Structures are given as C-alpha cells and as structure tokens.
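Colleague: return atomic coordinates for the entry below.
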Amino acid sequence: MKLVTVIIPLYNKEKYIKSVIESILIQSFQDFEVIIVDDGSTDKSVSIVESINDDRIHLVKKCNGGVSAARNYGLQFVSTELVFYLDADDTLMPNTLETLYELYLRHPQCDIFTCNFIQSYPKIKEKPYCKGKTEYVISDNFRDFYKQKFYLRTGIFLVKKEILEKSFGFDEKLCKGEDLELFLRWLDYSKVCYNPTCVFIYCKDANELSKKDSDLESTLLSVIDFSNCSKWKKKILGEQVLLAIVFALLAWNKTVLKWCWKRYGINIFYLFRLIPITFIKTMRNSQLLDRLLLKLK
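Modeller: The predicted structure is shown next:
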C-alpha cells in the first residue's frame, strides 16, 4: 500500500494537466498514488491523462458538479492515511511530498502538516507568504493563522484521512471560499505542525486584481457565523466580510451592501475597527501596491 494519496480535481485543464502530473512523477518522494477526478471535462484533458503510462495514476469520472464535489468524490478511493490536494493547473517543487512526509514522521501526533509557499507575479519580486521562521507544533491555530505564521492552501499540506472524514469534506454548495471554509473547520479540532520550507510556487497574473462576482449565497460569506467564535477566529472571518463590504463601497454595489447589512447587522460596526490592520495585510499579502504600480507603468 502507498503512503500518500494525491487528489486532483480535473475540469477542462488540457493546457496544464500534463505538466501537473509530470511535477508529481518527478518527486523525490515516490511512495504515492494519484487520484484524478474528471468532473465532466469536455476538452482533451481526459485523453491526456489516459496517455500517461504509470500504474500509480488512477482516473475516475463523474458528472460535472464543481471542484468541491470532485475533491469529495476522490476521497472514497483513498486507501492511505495521508492525503494531499493539488489543483489541475498547479505544479510542485521536486521535494514537496518528501518535505511534508518527513514533517509527518517528526510529528506523527499531529493531524495536518503544512509548509510555506512563494507568491510569484510577473515582473514583481517573489516572496514567501508565511511569516513562521521555524518548525513548530501550533498551540493556537486561529491566532497563528490570523498572524500568518502558517497558512493552508492546496499544494502545501498533508492531512490525515480521518480529519477529512470527520469534517465531511468540502461544502459543495459553495463555489467561492470553499477551501478556506473547510480549513477553518479543521482548525477547530486539529493539531497542526508547520515547517518554513517553501514547497510550492503560487503563480498569478499581475493584472488579475479581482475575481469574477459570484452569487453571495454560494460564497464563504453565506456561512460565516460570528456566534461562539474565539477572538482570533472572529478576526479571520471578520476580514472576509470587511473586504467584501469595502470593495462593494468602492464600486457602490448596493446589492452587496444590502445583503451584508441584512446578514450581519450590528456586527458590521465591529468589523470596521479592523480596517487599518486588514488593509495593511491585504496590500502586503497580495503585493497589491506593486501590482497597481506595475499596471500604471
């Protein structure tokens, strides 16, 4: 039996999927299997996967239901203790799985094993995202997550299968923020360890300053609940709401503003106390100032 299962949701990624698979096959750690979940692709993605001859790669198919449904569907085929999620347009560093598995060996009592990653924008200096400088077992998940000593995103962590089963996986009703929603649920009851090694490069278009609008009822905002939250979790959730409100104000999107007021009411006044910290973090994390200056040149 293999030691790690890599789950990749696949939908119309013919341009990327071969390089993604190749980045897995050249890993220094080789004791893995790959579950690729085709979510009803209509391009050549499936034929590209089928052309790769490696018995560790397993292709399963389902009707189109979105990335969360694909990730959840893949879990039923996992026979290993450890699971690694990767998107079909991302590529790994050669030592990603080895670094994470060795972290697991050093801290087997933990549930989630995560590392640092590099943000990369064209013509802008690359930089590591997480502020944690040393390897450690996290004692206050939400505090350190808020302070960005560590982070969770696909491509940088291993998680024990039992934690996935306990959480019932990704919320399939959400199409935006579904990964953060699940990760925050994990942090409620999981023990996390972190290593500062960068194992992933997150490449973005420097001109991509915003995402397409989504139905608010299918985003993370629709499931945020401030009741029974710790101080640090409330700050994390508050930042998500605050950013949506401020961007709606800048665009004078009355629909979003009315929706947020109806849902959050008096809590909005608390959120505005977070404005200075939130926007300093946002500018720094997304390298927004550098990207705006580059766009103006």
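
Colleague: from now on I want contacts and neighbour counts done on CA atoms only, so please keep to that.
Modeller: OK.

Colleague: residue contacts, the nearest residue to residue 13 once chain neighbours are set aside?
Modeller: Excluding the flanking residues, the one nearest residue 13 by CA to CA, 6 or more residues apart in numbering is residue 45, at 5.7 Å. Residue 45 sits next to 10, 11, 12, 13, 14, 17 when contact means CA atoms under 8 Å, 6 or more residues apart in numbering.

Colleague: so the fourth one touches residue 49, yeah?
Modeller: No: using CA atoms under 8 Å, residue 13 is not in contact with residue 49; the gap is 10.6 Å.

Colleague: returning to that earlier point: how about the contacts of residue 45 in a markdown table, adding distance to residue 230?
Modeller: Below are those laid out as a markdown table (distance: CA to CA, whole Å):
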| residue | distance to residue 230 |
| --- | --- |
| 10 | 36 |
| 11 | 37 |
| 12 | 40 |
| 13 | 40 |
| 14 | 43 |
| 17 | 40 |
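
Colleague: out of those, which is most surrounded?
Modeller: residue 10 (27 neighbours; other CA atoms under 10 Å).

Colleague: mind listing what that one touches?
Modeller: Taking CA under 8 Å, 6+ apart, one finds 36, 37, 38, 39, 41, 45, 67, 70, 87, 88 in contact with residue 10.

Colleague: before we move on, what about residue 248?
Modeller: By CA under 8 Å, 6+ apart, the contact set of residue 248 is 254, 256, 257.

Colleague: got JSON lines for those, with neighbour count too?
Modeller: Output for the contacts of residue 248, formatted as JSON lines (neighbours: other CA atoms under 10 Å):
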{"residue": "254", "neighbour count": "12"}
{"residue": "256", "neighbour count": "17"}
{"residue": "257", "neighbour count": "17"}
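
Colleague: redo those as CSV? Include distance to residue 240 and secondary structure.
Modeller: Shown next, in CSV, are the contacts of residue 248 (distance: CA to CA, whole Å; DSSP: H, G, I helix; E, B strand; the rest coil):
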residue, distance to residue 240, secondary structure
254, 18, helix
256, 13, helix
257, 14, helix
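
Colleague: this one next, for a side-by-side:
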Amino acid sequence: MISIITPFFQSEKYIEASINSVLKQSFDDWELLLINDGSYDQTKDIALSFKDPRIRYFEQNNKGVSTARNLGLSKMKGQFFCFLDSDDMLTPNSLKSRLDIFNNNPNIHFVDGKVIKMNESLNTINQEWSPNFNGNPISDLVSLSGNSFLGLTWMVKRITGKNYQFETQLTHSEDLYFYLQLAREGGEYSYTEDSVLYYRDTPNSAMSKLKGLENGYRFIEKKIKNWDEIDNELINTYQYRYKRAMFLAYLRDLQPINAIKSIF
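Modeller: Predicted coordinates for the structure are as follows:
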C-alpha cells in the first residue's frame, strides 16, 4: 500500500532507529526502500541486518540525495509514497493517520501532519510544526507561508504511469521544487492533526549550508517565473520572503557580505 523511501549516506549513528520506527508502525502494509548513496561506514551492514521481507535494499555510487531518492521512486510499488530521512523517525501512527485522510476523501492527493523537531539525542523538543492549509497548495508553497511545507513530510497518492523525479542539480530546496511540480499538476492537500515525524536537528543538517540554500531558492525563482499558474504578485512575495530569510540567515552566521548580496 505505502512505499517509504529512505536514502542514506554515512548514517551509521541513526539508521537503526529510523528503520525501527518503520517496523513499529501501527499500519503494516508498507515497503521500505533503503537507498545506499555510496556509504563507506557501517550503515550498509546495519541496513542489511534487518531481515523483514518488506525492506528492500539498493545502492549506488555517491551521487547525492536527489539521485538516491529518484532510484527509490523508480523502484517503488506502493499506491502511496512518502520519504523518511535516515536520521529522522516516524511516529507510531504516522502511516495510518495520513492514510486515513486519503480514505475519507478521494479528492486528496497529498497528506501532511505535525512534525516534532528535536535535538540530536531525541530527548528534548525544540519546536513543533503543524500544517494549516487545505486545497491545491501551489500558491501556498510559492508564498513560503510555512502552512503546507516544512520538508519532505507529505504522503503522496501515486498516479499510475507518472514518472516522479527530483531535480538532481539542486543540493537544497529540491524538496520544495519537487512538491511545486506535483502541485502544479493538480491535486488537493490536507493534513492529519496527529504527529507524523520526529525530526532530528543534527549539526550537519542540510539547512545549515546557506549558499546551497540560496542557490536553490534562485533556481526555483527562475523556473516559476515561466509558469502560467503563478502571477507576478505571488512571484514578488516569493522573492521578498526568500531574500529576507537568506539575509537574516547569513547575518546569524556572521556573513554580512553574503547577507547584502542575497537581497539583490
């Protein structure tokens, strides 16, 4: 029923807990696709130590997380799919609570849920994020409101024959662009009130690499300017919000020159 795609690279510290969070799901009709993106630590051995037939293992040379996710997307068999980063964990009812929303409304294509952001040891809650949007999410995504997007937390109803792919040239914001492309093709977004993910805030979090994040925002800006679904006012909102976010992020990181450059 549900395909869960987990790419990993050098994740020996966290991968066992991540896989166990899938095994502990209250809904059990799932497959977990583990995609090894060229790890050379013990992550592969840990991944292969799980003998559950619902767990499928693939590997590639180190090509980046988007290419790894694309491999998982090409191999998935589920009617629905979602993603789980190798350092995060699903809550016990993560799959069931999102699937229930689909079952109650056949017009829904994307289902989200509450995310609990925790410290690296998962013993302190740093922040909780709750979605707050219903309908086609393309305008909400472009506006960077934070009402329908935190990261790869959606469960997606799979369209038979569709080729799902991430933009591999992006190192950051590839998740936002992936969702924008899905939303552009139509479909309604909704959410469960339940928590669906424990997000582990690690020192090496991708969001900490600011230049890559800025490049991702600028790539998306160039793409959506040509979309008929996006008007100039919404483009202006997107530009203002991402430039403001980058300006403040650079300042916090003591990069004043990059902060100034980011607003032009």
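
Colleague: list the TM-score for the superposed pair.
Modeller: Overall, the chain-to-chain superposition scores 0.81 on the TM-score scale (TM-score structural alignment, normalised by the length of the second structure); 252 aligned residues with a CA RMSD of 3.1 Å.

Colleague: map the residue nearest to residue 13 of the first structure onto the second structure.
Modeller: Matched across to the second structure, residue 45 of the first structure falls on residue 43, judged by TM-score structural alignment.

Colleague: same question for residue 191 of the first structure.
Modeller: Match for residue 191 of the first structure (TM-score structural alignment): residue 188.

Colleague: compared with the first structure, how much does the helix or strand residue 45 of the second structure falls within deviate?
Modeller: Counting by DSSP states H and E, the element that carries residue 45 of the second structure is helix 43-48. Here helix 43-48 of the second structure, set against the first structure after superposition, deviates by a mean of 0.8 Å using mean CA distance after the TM-score superposition for the first structure.

Colleague: what range in the first structure matches the next helix or strand after that helix?
Modeller: Next helix or strand after helix 43-48 of the second structure toward the C-terminus (DSSP H and E): strand 55-60. With TM-score structural alignment applied, strand 55-60 of the second structure matches the range 57-62 in the first structure.

Colleague: mind listing what's buried along the matching stretch?
Modeller: By 16 or more other CA atoms under 10 Å, the buried positions in stretch 57-62 of the first structure come out as 57, 59, 60, 61.

Colleague: mean shift between the longest strand belonging to the first structure and the second structure?
Modeller: If you go by DSSP state E, the first structure has its longest strand at strand 192-203. By mean CA distance after the TM-score superposition for the first structure, the fitted strand 192-203 of the first structure averages 2.0 Å away from its aligned residues in the second structure.

Colleague: what is that strand packed up against?
Modeller: Where contact means 3 or more CA pairs under 8 Å, 6 or more residues apart in numbering; DSSP states H and E, strand 192-203 of the first structure is packed against helix 96-106, strand 112-121, strand 136-137.

Colleague: quick one: closest of these to residue 238 of the first structure.
Modeller: Closest of these to residue 238 of the first structure is strand 112-121, at 23.8 Å (criterion: CA to CA).

Colleague: what's downstream of that closest one, the next helix or strand?
Modeller: Taking DSSP H and E, what comes next after strand 112-121 of the first structure is strand 124-128.

Colleague: quick one: that next one to the second structure mean distance?
Modeller: Mean deviation for strand 124-128 of the first structure: 5.1 Å (mean CA distance after the TM-score superposition for the first structure).

Colleague: quick check: angle from that strand to strand 192-203?
Modeller: For strand 124-128 of the first structure against strand 192-203, the angle by axes from the mean of the first three to the mean of the last three CA atoms, to 10 degrees is 160 degrees.

Colleague: please identify the buried residues of strand 124-128 of the first structure?
Modeller: For strand 124-128 of the first structure, the neighbour count (16+ other CA under 10 Å) marks residue 128 as buried.

Colleague: so which residues of the stretch 151-264 of the second structure form helices?
Modeller: Along the stretch 151-264 of the second structure, the stretches classed as helices by DSSP state H, counting those that start in this stretch are 174-184, 210-224, 232-252, 256-262.

Colleague: which of the ones you listed is buried the deepest?
Modeller: Most buried of the helices of the stretch 151-264 of the second structure, by mean neighbour count (mean count of other CA atoms under 10 Å): helix 174-184, with a mean of 19.

Colleague: one step back: now, which of the buried residues of stretch 57-62 of the first structure sits nearest residue 211 of the first structure?
Modeller: residue 61 (28.1 Å).

Colleague: so who does residue 134 of the second structure touch?
Modeller: 188, 189, 190, 191.

Colleague: how far away is it from residue 115 of the second structure?
Modeller: Look at residue 134 of the second structure and residue 115 of the second structure: by CA to CA, to the nearest Å, they are 17 Å apart.

Colleague: for residue 16 of the second structure, same thing?
Modeller: For residue 16 of the second structure relative to residue 115 of the second structure (CA to CA), the value is 20 Å.

Colleague: ok, residue 186 of the second structure next?
Modeller: 25 Å.

Colleague: the two: which has the busier surroundings?
Modeller: Set residue 186 of the second structure next to residue 115 and count neighbours by other CA under 10 Å: residue 115 wins out with 22 against 13.

Colleague: corresponding residue for the more buried one in the first structure?
Modeller: Counting by TM-score structural alignment, residue 115 of the second structure lines up with residue 117 in the first structure.

Colleague: residue 200 is in contact with its match, correct?
Modeller: Yes: between residue 117 of the first structure and residue 200 there is a contact at 4.8 Å, judged by CA under 8 Å.

Colleague: what do these two both touch?
Modeller: The contact sets of residue 117 of the first structure and residue 200 overlap at residue 156 (CA under 8 Å, 6+ apart).
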